[in-house]
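Student: sequence and predicted model, in that order:
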Amino acid sequence: MRLPSYVRKPSFPFAAEIWLALCCVLPVHAAVHPIQHSAREQINALVLTAAGHEIDALAQKQQWQDYRYTFNIYIPSTVSTSALCAVTPQVTSSTSAKMALSRMNFVVSCPGSAGWQYNVAVRPDVSVPVVMPKSLIARDTVITADDLQLKKFNISNQREGLMTNMDEAIGLTSKRALQPGKPITRSELVQPILVKRDQPVMIVSHTAGITASMPGVALKNGRKGDVIKIRNSSSQRIISGMVDDTGVVTTLTAEQ
C-alpha cells in the first residue's frame, strides 16, 4: 500500500523547519508531534525520517542548493495484522548509492516474540536547480553565462551527468543543438577547439628549466589536452604536442 509523504527542504546547508503532511493517514497535529497509533503509522514515520536522512546526505555530497523532495512510501498491506510495537522499531537501509534517486529500500523490524518485520520501498521525487539553456543553443557553440539559467527539475530516475553549477558548462562547446527547458548533460558538451588544422600555432618547449617557443603549423584540430601532430615551420620536422591553449601547443619531448 502506498502512503504519500511530502517534505519541503529549505536551502542547503541551512537547517530549517520540515513540513510533513501524511495524507489521509495522520491527523494534522501529528505532523508536528507525531503519535503513532498503529504499526503502519509507526513504520511510516520511521521510514520517512530515514529516507529524508539519505537524501540530505546525498544533497550534501553533491552540494545541491535549494533542493526539495517528496516521498511515496509503500508499506505491505499485511501490516494491518500487526500490533503497535512497544519499543521503537529498528530501521536498516539496503539502498545502493546509485539507486537512491529512483528507489530506496528499508527493513523495519520490531523485536521480541510478538515482533514483526517488513520490507518497505520508497520512491522519491527530488527537485534540484540544474543548468538549462535560456534559449536554443546551436551545435558547436561555445557556451557563455548569458546562454544559461538554473531551473528546478525533478532529477529522480534521470540519467547521470546533470549539472547544478553553471561554471561546469561555461567555456565548453555544444556537441548538438540544446533545447530550452531541458537540462544540459556533461555528455552533450566538449572542450572547444583551440587549435585548427593547417593554421599557425606557437610551439612551446620546456627543457632543463628553459622555455623556448617557435612557430609551427597544426596538422589536425585539437581541444585542450589533445595530443596532435604539428610541423615546426623552421625545421619542417613533424613532432607531437599537447594542446595547451588557443593556438598554443606544448611539445611532449624537447624539440631538437
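Tutor: Noted; the coordinates are in hand.

Student: for the rest of this, base every contact and every neighbour count on C-alpha atoms.
Tutor: OK.

Student: thought residue 46 was touching residue 92?
Tutor: No - the pair residue 46 / residue 92 is not scored as a contact, 10.3 Å apart, by CA atoms under 8 Å.

Student: next up, a structure to set beside the first:
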Amino acid sequence: MIRPIHSLLTGLALLVLAFFPGSPAEAAGIEGAQVIEIRVLPEAAVYGESYQLGDIAELDGFDIDLIQKLATVEVGKSPLPGRSQRVTKSQIESRLNGLIHPDQYQLLVPKTALVSRASIKISGSQLKEIISEEITKQFKDFKEVNVTLVSRIDDQFVPKGKASYRIARIGQPVKAGGVGSWAVGLEVDTKLFKKLVVRAKVEVIDEVVVAKDDIPKGKTIEEADLVTVEKDVSKLPQNYQSSSELVVGQQAKRQISQNESVRVSLVEEPIVLEKGQPVRLVYQNDKIYLSNIAIALRSGKKGEVVPVRTVDGKKTVYARIVDSEQVEVAL
C-alpha cells in the first residue's frame, strides 16, 4: 500500500509543477498574493508627451507599494494635442511583462479605449485675428494699416498652458507693407510648440508729398509746388517723403509729373555759385579771421569745394561754398 500512495503524491507534485513552472516557494507566493485589478477607462485625457498606466486606468488592491509602482509604468507616447488614439490590452500587457506576474493582476479593458491629449483649441478665425493684430502693431508709426491674410488658417490645438505668439516677417523687405510671408510661432509657456508660415497683404497708408502740378527739370522747388496726400506707401518706392522740409529749396533732377511723389532721389542741391561770380573768400580758425574778394573758377552747390582766385594776389585756392556770396577755407 505504501508504493501506490507514494506514486500518487509524486504525480500530484508533477501536476503542480506543470501549472507553476517556478519553484514551490514562488508558486506559494503567487497563490497567496492579493490580485490587483486594473480597470482601463473608456476615455482618458493626458497632458504630457507620454502617458502612464495611472493616467488611463483605475488600480485597486491591497498592495499599495505595487499599485504605486504600476501607476508609473509608461504605456506609450501621447497623441498630438486635439487628437486621440486607441490603447489595447496587448499594449498594456507588454509594458507589464517582467514587472508583475500575470496571476497577480486582472486587466479589464473596454472594447474601445481612447487616449486623448488635453489641449486648447485656437480657432482659425481667432488665430487670424491675432495674426492681423500683431502685424498691424509692427506698422504703428503709420497713419493707417489694413491687413488681409492670403493663406488659409485652420484650427490649431496646443497643449494646455499659457499660449503666446511670435510673428515676424520673413526676409528683408525694401519697403513698408505689400504682400509677403510671415513666420508665426505658437508658444506654450514660452516654449515654441508649432511654427506656421502665412502670406499677408499689408496696405500701409501714410501722408506723402507729391507734385501739385508738373515740376520742370532744373526748377528750384517751392512750398507752393507741393501738396500732401494720403497714399498706400506699400506701392511706392521706399524713399518717399511725408514732409516737404527736405525737398523745398532743392532742384528737380528731371521733370516730376503731377501727383508723383517727390522723393529725395529726384532732387538735388541747386547751383548757388556760378562760374565767374565774385564771392567773399574767408580764412578762419579759432584765433584768426581773414577775408578777401575772389572769383569762382567753377560753378557749385552749397557744401561743395570749388577753386577760386583772389582778385588782388591772383592766387588760386580751394574753398567750401557756404552760400551764393561766401566761400570758406579752414586754416
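Tutor: Okay, I see it. Here the structure is a predicted model, which is why all the values come from computation and not from measurement.

Student: which stretches of the stretch 101-250 of the first structure form helices?
Tutor: Using DSSP state H, counting those that start in this stretch, the stretch 101-250 of the first structure contains no helices.

Student: go through stretch 69-86 of the first structure and flag the buried ones.
Tutor: 69, 70, 71, 72, 73, 74, 75, 79, 84, 85 (16 or more other CA atoms under 10 Å).

Student: same check on stretch 203-220 of the second structure?
Tutor: For stretch 203-220 of the second structure, using 16+ other CA under 10 Å, the buried residues are 203-212, 215, 218-220.

Student: more crowded one of residue 46 and residue 92 of the first structure?
Tutor: residue 46 (16 against 13; other CA atoms under 10 Å).

Student: helix or strand for the counterpart of the more buried one in the second structure, which one?
Tutor: For residue 46 of the first structure, the aligned position in the second structure is residue 130, judged by TM-score structural alignment. For residue 130 of the second structure, the host element (DSSP states H and E) is helix 124-137.

Student: assumed residue 30 of the second structure was part of a helix.
Tutor: Yes - per DSSP: H, G, I helix; E, B strand; the rest coil, residue 30 of the second structure lies within a helix segment.

Student: I'd like the distance between it and residue 39 of the second structure.
Tutor: With distances taken as CA to CA, to the nearest Å, residue 30 of the second structure is found 21 Å from residue 39 of the second structure.

Student: and for residue 268 of the second structure?
Tutor: 85 Å.

Student: also residue 222 of the second structure?
Tutor: 88 Å.

Student: for the two, work out which one has more neighbours and name it.
Tutor: Using other CA under 10 Å as the criterion, residue 222 of the second structure and residue 39 rank with residue 39 on top: 16 against 13.

Student: mind checking what the more buried one lines up with in the first structure?
Tutor: Counting by TM-score structural alignment, residue 39 of the second structure has no partner.

Student: hmm, residue 39 of the second structure is touching residue 105, no?
Tutor: No - using CA under 8 Å, residue 39 of the second structure is not in contact with residue 105; the gap is 10.4 Å.

Student: residues near residue 253 of the first structure, how many?
Tutor: With other CA under 10 Å as criterion, residue 253 of the first structure counts 12.

Student: ok, and the closest non-adjacent residue to it?
Tutor: residue 205 (7.6 Å; CA to CA, 6 or more residues apart in numbering).

Student: OK, contacts around the residue mapped onto the one you found from the second structure?
Tutor: For residue 205 of the first structure, the aligned residue in the second structure is residue 283 (criterion: TM-score structural alignment). Residue 283 of the second structure makes contact with 289, 290, 291, 328, 329, 330, 331 under the criterion CA atoms under 8 Å, 6 or more residues apart in numbering.

Student: please redo it, this time with the cut-off set to 6 Å
Tutor: Residues counted as contacts of residue 283 of the second structure (CA atoms under 6 Å, 6 or more residues apart in numbering) are 289, 290, 291, 329.

Student: pull up the gap between it and residue 314 of the second structure, please.
Tutor: For residue 283 of the second structure relative to residue 314 of the second structure (CA to CA), the value is 16 Å.

Student: for residue 280 of the second structure, same thing?
Tutor: Counting by CA to CA, the gap from residue 280 of the second structure to residue 314 of the second structure is 14 Å.

Student: between the two, who's got more neighbours?
Tutor: Counting neighbours by other CA under 10 Å for residue 280 of the second structure and for residue 314 shows that residue 280 has the greater number, 18 against 11.

Student: which residues of the stretch 151-256 of the first structure fall in strands?
Tutor: 173-174, 189-190, 193-195, 200-207, 210-218, 222-223, 227-232, 238-245, 248-251 (DSSP state E, counting those that start in this stretch).

Student: got the ones you listed as TSV, with distance to residue 112 of the first structure columns?
Tutor: Supplementary listing: these in TSV, determined by distance: least, CA to CA, whole Å:
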stretch	distance to residue 112 of the first structure
strand 173-174	60
strand 189-190	57
strand 193-195	67
strand 200-207	73
strand 210-218	76
strand 222-223	65
strand 227-232	67
strand 238-245	67
strand 248-251	71
